[in-house]
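In: Sequence first, predicted coordinates after that:
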Amino acid sequence: MKAKTTPATVLVALLLTTPVALLAQSDSSTDKKTSQVQLPEHEKPNLIRSMEPSPLPRAATADQTTAAKLVYGLLSDSRYAYRPVTLDDTLSADIYKRYLESLDGGKQFFTAQDIAKFDAYKLKLDDAIKSGDLAPAYAIFSTYKQRVDQRVTFARNLLKQDIFDFSGTDRYEYDREDAPWATDAAALDALWKASVRNDWLRLKLAGKKPEDIRKTLDKRYANMGKSIAELKGEDVFQTFLNSYANSVDPHTDYFTPKTADNFNVSMSLSLEGIGAVLQKQDDVVAIREIVPGGPAGKSGKLKPGDRVVAVGQGESGAMEDVIGWRIDDVVAKIRGAKGTKVRLDVIPAEAGLDSQPQRLVLVRDKVRLEDQAAKSKVITIPATEGGPQKRIGVIELPGFYQDFEGRRKNSSDYASATRDVAKLLEKLRGEKVDGVVLDLRNNGGGSLNEAIELTGLFIDRGPVVQVRESGGRVSVEGDSDTGIAWEGPLAVLINRGSASASEIFAGAIQDYGRGLVIGETSFGKGTVQNLVDLDRWPANEEARFGQVKLTIAQFFRVSGGSTQNKGVVPDVAFPVSVDASEYGESTYDNALPWTRISAVPHTAYGNFAPLLPKLEALHTARIANDKEFQWWSQDVAEFREERAKKWVSLNEADRRAERDREDAKRKTRQEQRKALGLDLDPLADDSFDDGLSANERDIAKDAEREKLADKRPDPLLRESAAILADAVRLLNADRQLSAQVLPTATIAGHWAD
């Protein structure tokens, strides 16, 4: 049912007249959390401060009031939202539930008594959004802030007590998502006591001394309180409006102007700044990684672990002390237009924080985030009784990225997943590979256009995806360019983290019979989102109202089926690492159901059904002797068993025995790798659990460890390459089978030797 025409609806109608980018992206690839830090109490000489903390407001600003009304007009109108939901008392109750979950999903802070008081707002949030008077949201958050302060104080006081005997049978129940709210503060005390004891035990098992454990945990809990204390009104506003947006469907989101900028950077793989990845550690922002080719890298004067303590703009702008700032505020100061200068006061990683900082002047430039772009390599599959050695090219694609602005301006170097993959295919062709595996594991999606154009690299014109709008109109989007960039053997590797645009591509390759799909059933997100800039009308000079990622359509495969909820089912399946009840579209309580529409005519390049039993048999026989694959399967089974428990023992002897077993298992596996001539695991000597959180580790060492993780043995990728090699050998050895599987002469010829 359409909502009444309101001023907000009229504004929405006007702002939607400008085309915006279509997205096919899973929420799993968008981090909705905001990193928070504390502002310091002290002042430093010769520096000025412009970021003094301000009290959290109790009501929305004028801009937020307008934004709330705009979002309401957008989400409640069937002309725009694919599945509009009337904003009434029923939806208000759902928004209320989601808002509480977003604040305290683990039920660690609120008590049942708090919830009973909040219930007065349960059926009033719809009116709050319509009017833009969001006082109820701020009131609930105010109590949340108080409860966090209380819990932090309680946890820090526990560190002074003698509660760290671990000889009993106590447990820490860490999964409280489905648990009832704690009856009172005493019940929360018991929960937090178990949590603190678990934190202590982890550090003790990692070899830390009591005084160091106490110091580490006291700082950890204090930082927890600081992070909540530094939340701003815009953070509360975004969290609350997202509770509304997510009540409409799982993939509709509201972004503040700052969050929208970060989202656009992630989609375009480019930004204008210095080319450094920053991380918050205690009260200081430090360099975690230097982006190759950026101003920071070219200067040769910054390295991982260096701390940024002050930032100045241009040649003479005042230096602002940024110790204690939120990381997003520091990033905003360092980023800037290409060609402008930024001055940084930096303390080297090896120096004490009270050391004299070094002044560094950098000229900002456009920076390409290459580590998130497509990459390629070649895997050699040894000869077998079935045929000779095969060289399989692998292209790893972490996202369907596109620089929408760069494409609109027709820039020659705009970031594009399809353009990058096309270049890599040409490179692999020059290396004379026998087949290509496109690795889409954990690829959460991105640009719908990129999914269509990428498919076009492997088919010679034709439909790729069907898109059904809210009114029921179905359009067919496809590849209109003649020619194929890669005609040879192809496989697509997916897992439960492969979503949306990944599913469009994998589904099209499967429907066309163009290649094999290998791995796990995918995420199951079959909807399309549109980014709507709320500042398009009126034409604000500065971003004020934010953006909405709005579900506007559902996509269907050319075969007529939807990937919604069911995902893409692989031709050759690997063991399930994450169950559908734990992760994926099927876990959302308001996800669209699976359905299908009519198929559209498309070329059948192949039919792999007759080949699959032979591939399965070879796959089963091979992994029976593949140690790495067996170890992976064993780890998956153990992980799922442990996850199902939802608790850990607080008995030191039990936990130490578990730790010793894990250490012994890693060492034994590494010794077997050496004996069998397998690639060694560069992280085999790492501790099973160091007990530290990410911001407590040495930044440079942690960043290096992250890079080493990319070099760990990957039995799933290697097995995927082996399966594709099997397919090539089988089809080359049996011409009758080849004619049955690949009836199209053009493609069949390129699968042959």
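Out: Cool, got the structure.
In: contacts, neighbours, all on C-alpha from now
Out: Noted.
In: Name the next helix or strand downstream of the longest strand along the chain, please.
Out: Ranked by residue count, the top strand of the chain under DSSP state E comes out as strand 547-556. With elements assigned by DSSP states H and E, the helix or strand that comes after strand 547-556 is strand 572-573.
In: Buried residues in the longest strand of the chain, which are they?
Out: Residues 547-556 are the ones in strand 547-556 that count as buried (16 or more other CA atoms under 10 Å).
In: which strands and helices sit next to it?
Out: Packed against strand 547-556 by the contact rule (3 or more CA pairs under 8 Å, 6 or more residues apart in numbering; DSSP states H and E) you find strand 253-255, strand 462-469, strand 527-533.
In: Looking at those strands, which one is packed in the most?
Out: Of those, the one with the most neighbours on average (mean count of other CA atoms under 10 Å) is strand 253-255, at a mean of 27.
In: Off-centre distance for the longest strand of the chain?
Out: 18 Å (CA atoms, centre = their mean, to the nearest Å).
In: Between strand 527-533 and it, find me the angle.
Out: Per axes from the mean of the first three to the mean of the last three CA atoms, to 10 degrees, the angle that strand 547-556 makes with strand 527-533 is 160 degrees.
In: then this one, side by side with the first:
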Amino acid sequence: MKLKKFPVLLLSLALVTPLALLARADGDALPATAPTADQATTSKLVYGLLSDSRYAYRPRALDDALSQDVFKRYLEALDGGKQFFTAQDIAKFAPYQTQMDDAIRSGNLEPAYDIFAVYRQRVDQRVAYARALLKQDFDFSGDERWEYDREKAPWPADAQELDGIWRKSVMNDWLRLKLAGKKPEDIRKTLDKRYANLKRSVGELKSEDVFQTFLNAYTSAIDPHTDYFTPKTAENFNQSMSLSLEGIGAVLQRQDDLIAIREIVPGGPADLSGKLKVGDRIVSVGQGASGPMTDVIGWRIDDVVAQIRGKKDTKVRLEYIPAEAGIDGAHQQVVITRQKVKLEEQAAKAETIVVPAGAGEPERRIGVIKLPAFYQDFEGRRRNPNDFTSATRDIARLLAQFKIDGVDGVVMDLRQNGGGSLDEAIELTGLFIDKGPVVQVRESGGRVTVNSDRKPGVAWDGPLAVLINRGSASASEIFAGAIQDYGRGLVIGETSFGKGTVQNLVDLDRWPANEKPRFGQVKLTIAQFFRVAGGSTQHKGVVPDIAFPVSVDATEYGENTYDNALPWTKIAAVPHTQYGNFAPLLPRLEARHAARVVDDREFQWWAEDVAHFRAEKAKKYVSLNESERRAERDRQETQRKQRQEERRALGLALDPLADDSLDDGLGAAERDIVKDAAREKLAEKRPDPLLRESAAILADAIDVLGQDRQLSAQVLPESSGPGRWAE
């Protein structure tokens, strides 16, 4: 199939979460042991798609070898930490190793559901054991330790070995709460509820959850970025890409049996109602201005969301308990008219950093644009190509404001940006270059297409830097790589993720032409992309011009950690303008950077914390000795106070979370939702030494090139076009 037949091209990371962690309670959940007729059809459709070279970039025959791989990945999805199944269970499952291929091809999914049925039993048994342990006291004076990283550990031999693993896990949970100041009776209540919720969650999983997990064991065996979405998860994915939905504009979170409001979208219907607030708990939902109310206590959060979402201009009624009232507090009601809600919190945002004047150098104002994803409203673009949500359109407006404000340079902050729309990556690059190729795309048959920015002119022709880290992937790497290949700007930070493949959303209902979604969608790898200079970002990522200390070990996170990722390769370069060559400038910038960060306390603290974190993570265990753990906690507390005092002495901005930075031993659903939401907001205001230093490096480049005309002519030979850094 030709690439042009895929209008929606995606470049993004997809994280596969163990099924147990996706579990959410539902008062009337369907039994998870029964595959449906639609699932059988879906399985056959996905098989046909992934085994056909007209669609898949790297199709794999569904034979016994792949069947064994699917089997292994399915077990990992269910029990990646090897805390439920025993080696005896795995031995009993052994005949299924070569039956997974037949199950997928035929749509006879019983093997997957049989394994899941045992998994559910083992969860019940483990939870019962953990809850029984809470009746005793623990001795934390020994030299035991909890080895939490069990991914590469062998399967426990039997239930007795699992008992030992779970005893240490429970001890660690208990010790965390004890160190946070909790009393034994409170610890018992908290952990008993935590383990009971785990049992209930897994026990109430629906058939569609099991099916999605099994099919993703198959898709991930093809390549790391091919995924299956049920109709419900496909809808959520598309909404996240468009940054909009039709509903009331509230983010929900489950706490015990209730659904609470975690966040209210500013300007959305819930906000404009003036009644709902963070922490309110929803107990019933009704459709329209009148009629019956449906009790949603104990429901899964996605089922409650489905009740609240709806078409624009329709009404929904919510019965809720106010946050300040107890669980038995008086109920209140509100009628809200649904509207299209824009998720502004996930959109591109701008700020300005002032870099102080130096010796003989002026103060510099550096504009920063933070882009969390390359989002685009695909459906909105089809309906109206002149008015749709788009990262590029948003950033063009921010750049126009920067020009009005007279900033000296711009930093594009793409840290943790896992990608998104290929079109957006190309069009965003076009805001900084005056026409030309941006990325090369090679299909499975070997045909290479060059995707270019065809619009003349630029939105920003001045100094530019791109800030990346290990979490910058795919579309982020296309943009950063193109800026680097053109010599259009500096790339600063860490080597990026290394994802160099292109995905497309394939609607499985397109062939049966269903009126309503039944079979879901597949995010399918259809091509590999290459930089205009010919190299791939696959595995290698984008290497920064100015490097910061590595925060995440490349052996633990990145494309190279996938056992079936495509290898690195290279194709021919395509002609493109070389606006600049920063190589002669880099030694001067690195020297200034090194000299500055020596005296930058925030940067040094960050480097110290990263080194400590990596050292602790490399151990893959924590001590269960209370004295050792308390000494470490005291060290952290002393360090926190010392740093805060030093901030005051140096006139630095205080860390708003300095008084709330130690481990409280709780999970997200166990904390006070109002306080936790406020804490998230404060986290956005924490000092960001890496962003500040990136702005300083860009200011250095402006100053050095402005002072050294000979160097400027060498670095920026195309100084009359985009990339004009010095007057």
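Out: Great, that's in hand. The structure presented is a predicted model; accordingly, all values stated were derived computationally and were not measured.
In: could the helices and strands packed on strand 547-556 of structure 1 be laid out in TSV, adding distance to Glu52 of structure 1?
Out: Below are these laid out as TSV (distance: least, CA to CA, whole Å):
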stretch	distance to Glu52 of structure 1
strand 253-255	24
strand 462-469	47
strand 527-533	30
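In: Which one, of those, ends up nearest to Asn410 of structure 1?
Out: Relative to Asn410 of structure 1, the nearest member of those by CA to CA is strand 527-533, separated by 20.1 Å.
In: Show me what the closest one is packed up against.
Out: Judged by 3+ CA pairs under 8 Å, 6+ apart, the packing partners of strand 527-533 of structure 1 are strand 22-25, strand 547-556.
In: Which one of these lies nearest to Leu428 of structure 1?
Out: Here strand 22-25 is closest among these (CA to CA), at 27.9 Å.
In: and the closest one, what does it pack onto?
Out: Judged by 3+ CA pairs under 8 Å, 6+ apart, the packing partners of strand 22-25 of structure 1 are strand 445-447, helix 448-456, strand 527-533.
In: Out of the ones you listed, flag the one nearest Ala155 of structure 1.
Out: Of those, nearest to Ala155 of structure 1 by CA to CA is strand 445-447, at 40.2 Å.
In: So which residues make contact with stretch 663-672 of structure 2?
Out: Stretch 663-672 of structure 2 has contacts (CA atoms under 8 Å, 6 or more residues apart in numbering) with 173, 176-177, 180, 253-256.
In: Over to stretch 309-329 of structure 1?
Out: Contacts of stretch 309-329 of structure 1 (CA under 8 Å, 6+ apart): 34-40, 44, 47-51, 230, 278-280, 282-285, 308, 330, 333-334, 340-347, 357.
In: Out of the residues you listed, which sit inside helices?
Out: Among the contacts of stretch 309-329 of structure 1, the members found in helices (DSSP state H) are 330, 333-334.
In: For Asp184 of structure 1, state which of those residues is nearest.
Out: Val330 (39.3 Å).
In: just to revisit the earlier point, just put the buried residues of strand 547-556 of structure 1 in TSV and tack on distance to Asn695 of structure 1.
Out: Formatted as TSV, these follow (distance: CA to CA, whole Å):
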residue	distance to Asn695 of structure 1
Gln547	30
Val548	31
Lys549	30
Leu550	34
Thr551	35
Ile552	39
Ala553	40
Gln554	40
Phe555	40
Phe556	42
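In: List the residues that contact Ser169 of structure 2.
Out: Taking CA under 8 Å, 6+ apart, we find Ser169 of structure 2 in contact with 146, 148.
In: can we see that at 7 Å?
Out: The contact partners of Ser169 of structure 2, by CA atoms under 7 Å, 6 or more residues apart in numbering, come to Trp146.
In: got it, and Leu45 of structure 2?
Out: By CA under 7 Å, 6+ apart, Leu45 of structure 2 has no neighbours at all.
In: For it, what is the corresponding residue in structure 1?
Out: Matched by TM-score structural alignment, Leu45 of structure 2 corresponds to Leu70 in structure 1.
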